[in-house]
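In: I'd like to go over a predicted model; first the sequence, then the structure.
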Amino acid sequence: MDLTIKNEANIHFMIDEIKNKLQLVNRDVLKASAFSTERYEELHDIYKMVKRMPSFSIRDMEAILEELRALRTEE
């Protein structure tokens, strides 16, 4: 998968991977449909950071989720 291409399929992939890595219990808290390609670079940066981190503290998870909430296009 070429994540340098801005499209909805890549957004869905990255959001699913972030949810898996964070081991979110409530997976509905992040919906890929709430993100647009306009903020793709920021989402991709968060995705790369999450994939690099071996583990997450509660504070890390809260900060990551807050950053993702700020990128959403719909409430």
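Out: Thanks, I have the structure now. Residues are numbered from 1 along each chain as shown.
In: all contacts plus neighbour counts: C-alpha atoms, from now on.
Out: OK.
In: what strand or helix carries residue 43?
Out: helix 40-52 (DSSP states H and E).
In: for that helix, name the packing helices and strands.
Out: Judged by 3 or more C-alpha pairs under 8 Å, 6 or more residues apart in numbering; DSSP states H and E, helix 40-52 is in contact with helix 8-22, helix 58-71.
In: ok, and here's another one to check against it:
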Amino acid sequence: MNLNEATNENLAYILKEIASQLRVVNESIMDPDDYNLEKYDDLKALYDVLIQKGQLSVSETQAFIQELSSIRK
């Protein structure tokens, strides 16, 4: 899978992985239909940071979720 390509499949994968890493309880907020494919690069950048860091502090998690909400439709 090449995550550098902005496809709906990659978008869904990235959102699923972000939800898993952040231990999101309500995964409906991570519905791919709620995110515009035009914002794929922003989501991919967040995903890359999350994968690189492995674990986020509480304040980093809050900032991360806030950034996700700004990308959401």
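Out: Done, it's in. Note that the structure is a prediction, hence the values are computed from the model and not measured.
In: circling back: quick one: the helix holding residue 43 of structure 1 to structure 2 mean distance?
Out: With mean C-alpha distance after the TM-score superposition for structure 1, helix 40-52 of structure 1 departs from structure 2 by a mean of 0.6 Å once superposed.
In: residue 43 of structure 1: neighbour count?
Out: Neighbour count for residue 43 of structure 1, taken as other C-alpha atoms under 10 Å: 21.
In: and if you look at residue 57 of structure 1?
Out: Number of residues near residue 57 of structure 1 (other C-alpha under 10 Å) recorded here: 9.
In: how much space separates it from residue 23 of structure 1?
Out: 12 Å (C-alpha to C-alpha, to the nearest Å).
In: the helix holding residue 43 of structure 1 to helix 8-22, inter-axis angle?
Out: 30 degrees (axes from the mean of the first three to the mean of the last three C-alpha atoms, to 10 degrees).
In: centre of the chain to helix 40-52 of structure 1, how far?
Out: When distances are taken as C-alpha atoms, centre = their mean, to the nearest Å, helix 40-52 of structure 1 is centred 7 Å away from the chain's centroid.
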